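K.L.:
Below are the sequence and a predicted model for it; my questions follow.
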Amino acid sequence: MLGDLDSQGLLRGKTVMVTGASSGIGRAAARLFAAQGAAVVVMARREAHLRALAAEITEDGGRAGVAVGDVTRPEDVRRAVSMAVDAFGGLNAAFNNAGWGTVGTTLHETDDAVYEQIMDVNVRGVWNCLKYQIPAMMKQETGGSIVNTCSIAGAFATGALAPYVAAKHAVLGLTRAAAAEYGAHGIRVNALMVGTTRTELVEQAMKKIPDLESAAGARAVIQRMADPLEVARAAGWLCSDQSSFVTGGAVPVDGGCSAV
């Protein structure tokens, strides 16, 4: 139930676009943002998952629009932004959370197709979102707030695949560049530096590397993985007016991994 989440109304009256919303962090964020009063436009490739999520939100009194699409396709992103504007009157915030990675190979063993997919989803996906979200926000007197899901791999080599480390460094670079360019327009752009989180992708990775969970716990000061809702809460704060003087930030949600 939405009422079981953090329903403080931090996002009341706002419209928020969430990518990668079919599972994990994105799904948790969509439910949380709706509980906090936002109308959410959820985007991902898996239509059935999105429809089920939107039904949960509306049944619990929230507002949700479904934009089935792939963040690597500019037209899909444009359509999602247009849905937010047309259906809910604007785009106040966006959580660009869609990402992809895999495990198990060193740099020289990684297939070119894997490199391309990692870069396409993680970097081009954020690029496409920024390109369409920013103009929509520039048309509003209130500006907006954009949050990009990065990773502690965007700050240092974590043992993840080299292309993933490179991609997340690029996401942080795009975040800072956009923050610098559009601050005068009232648009804030921040990155979440996320530690290992119990998502669908991580669950799949743990099947290949059983020691992944213990390794993640050993790295963090808080000796465990994150729950998706814990990351969503940080994203919700950055999307809200409570973080009105925060932009260009690399905000750690990593259980203390970057502290030691």
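P.N.:
Perfect, thanks for sending it. Residues are numbered from 1 along each chain as shown.

K.L.:
drop to CA atoms for contacts and neighbour counts, all remaining ones
P.N.:
OK.

K.L.:
mind listing the helices for the stretch 151-260 of the chain?
P.N.:
With DSSP state H, counting those that start in this stretch as the criterion, the stretch 151-260 of the chain has helices at 162-182, 200-208, 212-219, 228-239.

K.L.:
Report all helices and strands that the second one contacts.
P.N.:
By that I understand helix 200-208. Secondary-structure packing of helix 200-208 (3 or more C-alpha pairs under 8 Å, 6 or more residues apart in numbering; DSSP states H and E): helix 212-219.

K.L.:
rerun that using 6 Å as the cut-off
P.N.:
When contacts are defined as 3 or more C-alpha pairs under 6 Å, 6 or more residues apart in numbering; DSSP states H and E, helix 200-208 sits against none of the other helices and strands.

K.L.:
one step back: and of the helices of the stretch 151-260 of the chain, who's closest to Ala250?
P.N.:
Between Ala250 and those, the shortest separation by C-alpha to C-alpha is 7.3 Å, and it involves helix 162-182.

K.L.:
contacts for that closest one?
P.N.:
Around helix 162-182, the neighbours that count as contacts under C-alpha atoms under 6 Å, 6 or more residues apart in numbering are Leu107, Tyr115, Met119, Val123, Cys150, Ala153, Gly154, Arg188, Val189, Asn190, Gly248.

K.L.:
hmm, who's touching the strand or helix carrying Val42?
P.N.:
If you go by DSSP states H and E, Val42 is part of strand 39-44. Contacts of strand 39-44 from elsewhere in the structure, counted by C-alpha under 6 Å, 6+ apart, are 15-22, 63-69.

K.L.:
what about versus this one:
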Amino acid sequence: MNETANSAPVPATSAPAAGLLAGKTGLIIGAGRGIGAAAARLFAREGARLLLASPTEARLKAVAEEIRATGASVDHIVCDLSDPASVRAAVDRTVKVYGRLDIAFNNGAAAVPPNPLDRLPEADLDHLYAVNLKGPWVAVAAEVAAMRGTAGRGAIVSTSSVGSLMGNPWLPAYGAMKRALNSVTASAAVTYGPENIRVNAIAPGTTRTDMLEHWNEADPGVIDRLNAQTPLGRSADPAEIAEAAAWLLSDRASYVTGTVLRVDGGMRA
């Protein structure tokens, strides 16, 4: 460490704090609902200019119009994570609209009905691979290129899952793709750190999204069982997960890269 016993404390400042993401231009993939929509609202409040991407235009447009009504700068584009050209187009659109890319939140994901490994249809496995692993892989590659060519630095966060950190008998393919995404995150962090591009992931626990509700419909009582395994005793609001992503994307996390941050209410403590 460089500090010495005589190091002076950093003086407090009375200057007003700027927004956490003030001056940043960002892309959010999967911004039409749940964690992505909550992130869009939060990032805009924190000063970012945003390009929102999602496969469902009606939801996406509603979120964009809501944010635009607050006076924030926001645009949107339909994006299918399973289509690499669509993912690249979203990144290109951000640069075309704003001239640069500083931050990116790869939040989009797909889910399939819960099934143990031996009963999971192969088509479901292929779909999860295309959306939950290949899609973020393509996104990170395109985002790095855009950051390198414009801002010269940047930060990327992808949404993993607490299910990537444990065995998951009912969502084995979902957990496998998210665990692979953790590896992609670590590899990208090591590769692009020398260019001052930070790459992290968040691992949400039980979060009140449409995906969770659909799982609860297929397996009644699963939310209560998951909450019983969570020290905080409840599921998260999507806005709570968005706060973690915002911090990782901000300059306040300037020395954090290559991590998978659990935001799980203590489930894996």
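P.N.:
Thanks, I have it. Please read all numbers here as calculations on a predicted model, not as lab measurements.

K.L.:
on that earlier part again, please identify which of the contacts of strand 39-44 of structure 1 is nearest to Phe95 of structure 1.
P.N.:
Closest to Phe95 of structure 1, out of all of the contacts of strand 39-44 of structure 1 and judged by C-alpha to C-alpha, is Val18, at 4.8 Å.

K.L.:
what secondary structure does the closest one sit in?
P.N.:
Here Val18 of structure 1 is recorded as strand under DSSP: H, G, I helix; E, B strand; the rest coil.

K.L.:
re earlier: quick one, which of the helices of the stretch 151-260 of structure 1 is nearest to Ala34 of structure 1?
P.N.:
helix 228-239 (10.2 Å).

K.L.:
residue range for the helix or strand encompassing Ala54 of structure 1 in structure 2?
P.N.:
If you go by DSSP H and E, Ala54 of structure 1 is part of helix 47-59. Using TM-score structural alignment, the residues of structure 2 aligned to helix 47-59 of structure 1 are 57-69.

K.L.:
returning to what we had before: just send the helices of the stretch 151-260 of structure 1 back as JSON lines, with mean neighbour count and distance to Ala136 of structure 1 too.
P.N.:
Formatted as JSON lines, the helices of the stretch 151-260 of structure 1 follow (neighbours: other C-alpha atoms under 10 Å; distance: least, C-alpha to C-alpha, whole Å):
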{"stretch": "helix 162-182", "mean neighbour count": "21", "distance to Ala136 of structure 1": "12"}
{"stretch": "helix 200-208", "mean neighbour count": "15", "distance to Ala136 of structure 1": "31"}
{"stretch": "helix 212-219", "mean neighbour count": "16", "distance to Ala136 of structure 1": "38"}
{"stretch": "helix 228-239", "mean neighbour count": "22", "distance to Ala136 of structure 1": "16"}
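
K.L.:
of these, which approaches Asn128 of structure 1 most closely?
P.N.:
If you check each of the helices of the stretch 151-260 of structure 1 against Asn128 of structure 1 by C-alpha to C-alpha, helix 162-182 wins as the nearest, at 11.2 Å.

K.L.:
in structure 2, what residues pair with the closest one?
P.N.:
When structure 2 is aligned by TM-score structural alignment, the counterpart of helix 162-182 of structure 1 is residues 172-192.

K.L.:
can you check stretch 113-120 of structure 1 too?
P.N.:
Following TM-score structural alignment, the partner segment of stretch 113-120 of structure 1 in structure 2 covers residues 123-130.

K.L.:
coming back round to it: so what angle separates the directions of the helix holding Ala54 of structure 1 and strand 39-44?
P.N.:
When axes from the mean of the first three to the mean of the last three C-alpha atoms, to 10 degrees is applied, the directions of helix 47-59 of structure 1 and strand 39-44 differ by 170 degrees.

K.L.:
in the superposed pair, what's the mean gap between helix 47-59 of structure 1 and structure 2?
P.N.:
In this overlay with structure 2, the average offset of helix 47-59 of structure 1 from its partner residues is 0.7 Å by mean C-alpha distance after the TM-score superposition for structure 1.

K.L.:
With structure 2 overlaid, how far apart is whichever helix or strand comes after that helix on average?
P.N.:
Once the chain leaves helix 47-59 of structure 1, the next helix or strand it forms, by DSSP H and E, is strand 63-68. Strand 63-68 of structure 1 differs from its equivalent in structure 2 by a mean of 0.9 Å after superposition (mean C-alpha distance after the TM-score superposition for structure 1).

K.L.:
how many other residues sit next to the alignment partner in structure 1 of Asp80 of structure 2?
P.N.:
Alignment of Asp80 of structure 2 against structure 1 is given by TM-score structural alignment, with Asp70 as its counterpart. Using other C-alpha atoms under 10 Å, Asp70 of structure 1 has 19 neighbouring residues.

K.L.:
And for Ala34 of structure 1?
P.N.:
30.

K.L.:
can you check Thr149 of structure 1 too?
P.N.:
By the measure other C-alpha under 10 Å, the count of residues near Thr149 of structure 1 is 27.

K.L.:
Tell me how far the equivalent of it over in structure 2 lies from Ala62 of structure 2.
P.N.:
Residue mapping for Thr149 of structure 1 onto structure 2 gives Thr159, with TM-score structural alignment as the criterion. Look at Thr159 of structure 2 and Ala62 of structure 2: by C-alpha to C-alpha, to the nearest Å, they are 22 Å apart.

K.L.:
And Ile241 of structure 2, by the same measure?
P.N.:
With C-alpha to C-alpha as the criterion, Ile241 of structure 2 and Ala62 of structure 2 are 21 Å apart.

K.L.:
Residues in contact with stretch 216-228 of structure 1: which ones?
P.N.:
Residues external to stretch 216-228 of structure 1 that are found in contact with it (C-alpha under 6 Å, 6+ apart): Gly24, Ile25, Thr196, Thr197, Arg198, Gly255, Gly256, Cys257.

K.L.:
The fifth one matches what in structure 2?
P.N.:
Counting by TM-score structural alignment, Arg198 of structure 1 corresponds to Arg208 in structure 2.

K.L.:
Need the nearest residue in space to that match, chain neighbours excluded.
P.N.:
With C-alpha to C-alpha, 6 or more residues apart in numbering as the measure, Asp237 is the residue that lies nearest to Arg208 of structure 2, at 5.7 Å, once sequence neighbours are left out.

K.L.:
so what corresponds to the one you found in structure 1?
P.N.:
For Asp237 of structure 2, the equivalent position in structure 1 is taken to be Asp227, counting by TM-score structural alignment.

K.L.:
what do you get for Asp264 of structure 2?
P.N.:
With TM-score structural alignment as the matching criterion, the partner of Asp264 of structure 2 in structure 1 is Asp254.

K.L.:
Tally up the residues packed near that match, please.
P.N.:
The burial metric for Asp254 of structure 1, expressed as a neighbour count using other C-alpha under 10 Å, is 26.
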